[in-house]
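*Asks:* coords please:
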Amino acid sequence: MRTTAVAAATALTLLTAWEGAHSATAAATTAAPKTAAVAAAGECRVLAPGASAVAEKAVAAACEQIGVWYTWGGGHGPQPGPTYGQVDPSDPDSAHDPERLGFDCSGLVRYAYHRAAGGDPLTGNAYHQFHSPQVQQRFTAGQGTAPLLPGDLLAWGSGGSVHHIAIYLGAGKMVEARESGTRITVSDVRLGGDYAGAVRIAPPAQAPGTFSTWGTDVWTHKEPSTTSPRVHKFPGPTTVRIDCQKHAEPVTAEGYTNDAWSYLPEYGAWITNIYIKGPAWLDGVRTCP
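*Replies:* The predicted structure is shown next:
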């Protein structure tokens, strides 16, 4: 009986030791993804010298969002910041986006530069940001990453469209809100496919001839007329640069009538001055020839 008791006690001791070791291994296994996530988040920082203070602040602001959900349409509320998304009819993975608080690609860029520069300098979608009047310098796809600095915006698209935008960190890395079902992360820069090039942003001072639109779903046109082909739609207030203005077709909207139209060189399009914040005939803007 004593031998049996000793054997049982020994077995119990071995079992307890095994369970303790197994629990420690399981805990380590469970903790591993968190450690990896922390390591990944640690990589999200300025990885090269030469960027402006504003650009470095934009990188820092974007990196604070590592792990936040990508959500289609996220970040485009009245004020910069995460919002619940929408279902993208072309992407089944977006089915849960209305339940996810986060950013899409341009929503993240908008938020980062809002935090860095104040105001709301990069409104609109990826196309609007790539063609923003706040752009100081442009880089072609063929130039690769060699001339880029942290904070520069990389864009993807073809045929004049831009469907994705991300923030460069340096050393061939970028931070991005990529697609539904994923979270904001650090990625290797993808120079293949439809990579369209990059731009350098110089916000905080407002450039001459820069104004803001107002209203929602405002279309620009190929000519200063509502019957001419539509070019681009501003889903909400957007900062634009106006080259010149002219008197053309009278337009009545929101209780106002105005025959002044402004030319937006970044879009190659016209917009009625009704949807430009300011007087009916804009101060300091030349008359188009």
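*Asks:* contacts, neighbours, all on C-alpha from now
*Replies:* Fine.
*Asks:* buried residues in the host helix or strand of residue 197?
*Replies:* Per DSSP states H and E, residue 197 falls inside strand 195-201. Applying a neighbour-count criterion of 16 or more other Cα atoms under 10 Å, one finds 195-201 buried in strand 195-201.
*Asks:* Following element in sequence after that strand, please.
*Replies:* Per DSSP H and E, the helix or strand that comes after strand 195-201 is strand 210-212.
*Asks:* Outside of the strand holding residue 197 itself, list whatever touches it.
*Replies:* Residues outside strand 195-201 that contact it (Cα atoms under 8 Å, 6 or more residues apart in numbering): 55, 130, 134-144, 148, 151-158, 162.
*Asks:* Figure out the length between the terminal residues of stretch 149-159.
*Replies:* Stretch 149-159 stretches 26 Å from its first residue to its last (Cα to Cα, to the nearest Å).
*Asks:* Quick one: residues in contact with that stretch.
*Replies:* For stretch 149-159, contacts defined as Cα under 8 Å, 6+ apart pick out 46-51, 55-56, 58-59, 126, 130, 162-170, 194-201.
*Asks:* Which ones among those lie within helices?
*Replies:* With helices taken from DSSP state H, the overlap with the contacts of stretch 149-159 comprises 55-56, 58-59, 126, 130.
*Asks:* Pick out the most distant pair among those.
*Replies:* Maximum pairwise distance among the ones in helices among the contacts of stretch 149-159 (Cα to Cα): 20.2 Å, between 56 and 126.
*Asks:* higher neighbour count, these two?
*Replies:* Neighbour count, other Cα atoms under 10 Å: between residue 56 and residue 126, residue 126 has more, with 27 against 24.
*Asks:* burial of the closest residue to that one other than its chain neighbours, as a residue count?
*Replies:* Nearest in space to residue 126, with sequence neighbours left out and distances taken as Cα to Cα, 6 or more residues apart in numbering, is residue 106 at 5.2 Å. By the other Cα under 10 Å criterion, the neighbourhood of residue 106 contains 30 residues.
*Asks:* contacting residues for residue 106?
*Replies:* Applying Cα under 8 Å, 6+ apart, the residues contacting residue 106 are 75, 124-126, 129, 164-166.
*Asks:* Next, the second sequence, to be compared with the first:
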Amino acid sequence: MLHRTGHSRTLLVGTLLALLAVLLCTPATPATAEGACRVLAPGASAAAERAVGAACEQVGKGVWYTWGGGHGPQPGATYGQVDPTDPASEHDPERLGFDCSGLVRHAYAQATGSDPLDGVASAQYYTHRAAGRFTAAQGLAPLLPGDLLVWGTSRHLHHIALYLGAGKMVEAKQSGTKLMVSDVRLTAGYHGAVRVDTGPVSGHVFRTWGSGVWTKSEPASAAARVYALPGPTTVRVECQKHAEQVTSDGHTNDAWSYLPDYKAWMTNIYVQGPAWLESVPTCP
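*Replies:* Prediction:
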């Protein structure tokens, strides 16, 4: 009887040791596994869910972050560039991948069959296709999967990611890392979010010209700067008014347009079209 008990104990100890070895040798599932990257909340549009799926597909493939990646003539992964300020980017020219805005561009191109978000993070946040914008103070409560989260200031938004729901996001974070799922960082310069409308564009839409054109908090040249349009940009104009007369680049005009997506004004000098825009109402 004692012999059997000792034998049973030996078998039990052996079994436990074997189980422990299996647990120690089995790799943990990484946070960026394809199964962890998916729509995590209800309520998003079908296009937004497709955008999340397209981004998560790249996560599942183990695609790298590459500085400047994803900004070729067509959406999709491209070889990156060396960022002079980041030593970790030395291998980016050898890797096919995306930077943060390149991933967002690819995701919504796959979702829509077009290229609605070509541009860097600032251009994507200030898109004329915005269905809604949310401030940092609102937190995550109003957000839906597929919404675009941005970090930085109104003048310079330096990072963008896609919200998954449940406090998670999918992002191309930085050189030396692969695309990943992360907790949303609300305390590291988080600026807010935008919801993309992939349907027909509403409102009065115009194209600007020139580069480095500042939008202003008021229709006056001395007013606070809000955001500099990096180059020709498609914008929505809500209304226009006569205000300070401005002379710039050989043109003089006193008409200013209000751009609701920027919550700012710009002189009509840099809006393609007549000095006073046709069909656009006068601001009250």
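*Asks:* Tell me how the two chains score on TM-score.
*Replies:* The TM-score (TM-score structural alignment, normalised by the length of structure 2) is 0.72; 252 aligned residues with a Cα RMSD of 3.7 Å.
*Asks:* which residue ranges form the helices in structure 1?
*Replies:* 2-42, 53-63, 105-117, 126-130.
*Asks:* quick one: the third one aligns where in structure 2?
*Replies:* The one in question is helix 105-117 of structure 1. Alignment of helix 105-117 of structure 1 against structure 2: residues 100-112, by TM-score structural alignment.
*Asks:* ok, average deviation of that stretch from structure 1?
*Replies:* With mean Cα distance after the TM-score superposition for structure 1, stretch 100-112 of structure 2 departs from structure 1 by a mean of 1.3 Å once superposed.
*Asks:* picking that back up, relative to the whole chain's centre, how far out is the strand holding residue 197 of structure 1?
*Replies:* 13 Å (Cα atoms, centre = their mean, to the nearest Å).
*Asks:* Okay, angle between that strand and helix 105-117 too, please.
*Replies:* 20 degrees (axes from the mean of the first three to the mean of the last three Cα atoms, to 10 degrees).
*Asks:* average distance between strand 195-201 of structure 1 and structure 2?
*Replies:* Mean for strand 195-201 of structure 1 is 1.6 Å (mean Cα distance after the TM-score superposition for structure 1).
*Asks:* could you pull out the strands for the stretch 51-200 of structure 1?
*Replies:* Remark: strands assigned in the stretch 51-200 of structure 1 by DSSP state E, counting those that start in this stretch are 69-70, 83-84, 101-103, 135-139, 153-156, 164-170, 173-176, 185-188, 195-201.
*Asks:* JSON lines for these, including distance to residue 120 of structure 1?
*Replies:* Below are the strands of the stretch 51-200 of structure 1 laid out as JSON lines (distance: least, Cα to Cα, whole Å):
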{"stretch": "strand 69-70", "distance to residue 120 of structure 1": "21"}
{"stretch": "strand 83-84", "distance to residue 120 of structure 1": "16"}
{"stretch": "strand 101-103", "distance to residue 120 of structure 1": "16"}
{"stretch": "strand 135-139", "distance to residue 120 of structure 1": "14"}
{"stretch": "strand 153-156", "distance to residue 120 of structure 1": "16"}
{"stretch": "strand 164-170", "distance to residue 120 of structure 1": "17"}
{"stretch": "strand 173-176", "distance to residue 120 of structure 1": "19"}
{"stretch": "strand 185-188", "distance to residue 120 of structure 1": "23"}
{"stretch": "strand 195-201", "distance to residue 120 of structure 1": "13"}
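*Asks:* do you know which of those lies nearest residue 251 of structure 1?
*Replies:* When those are compared by Cα to Cα, strand 135-139 sits nearest residue 251 of structure 1, at 30.8 Å.
*Asks:* other SSEs contacting the closest one?
*Replies:* Applying 3 or more Cα pairs under 8 Å, 6 or more residues apart in numbering; DSSP states H and E, one finds that strand 135-139 of structure 1 makes contact with strand 195-201.
*Asks:* Which residue numbers in structure 2 does the strand it packs on align to?
*Replies:* Per the alignment by TM-score structural alignment, strand 195-201 of structure 1 matches residues 190-196 in structure 2.
*Asks:* and if you look at stretch 128-146 of structure 1?
*Replies:* So stretch 128-146 of structure 1 sits over residues 123-141 in structure 2, by TM-score structural alignment.
*Asks:* contacting residues for residue 121 of structure 2?
*Replies:* Taking Cα under 8 Å, 6+ apart, one finds 100-101, 150, 157-160 in contact with residue 121 of structure 2.
*Asks:* With residue 81 of structure 1 instead?
*Replies:* Going by Cα under 8 Å, 6+ apart, residue 81 of structure 1 touches 75, 103, 107-108, 111.
*Asks:* let's see 7 Å
*Replies:* Contacts for residue 81 of structure 1 (Cα atoms under 7 Å, 6 or more residues apart in numbering) come out as 75, 111.
*Asks:* quick one: what's aligned to it in structure 2?
*Replies:* Match for residue 81 of structure 1 (TM-score structural alignment): residue 76.
*Asks:* now the residue nearest to the spatial centre of structure 1: how far from residue 34 of structure 1?
*Replies:* Residue closest to the mean C-alpha point of structure 1, counted by Cα atoms, centre = their mean, is residue 106 at 2.4 Å. According to Cα to Cα, residue 106 of structure 1 and residue 34 of structure 1 sit 27 Å apart.
*Asks:* I appreciate the help and will end here.
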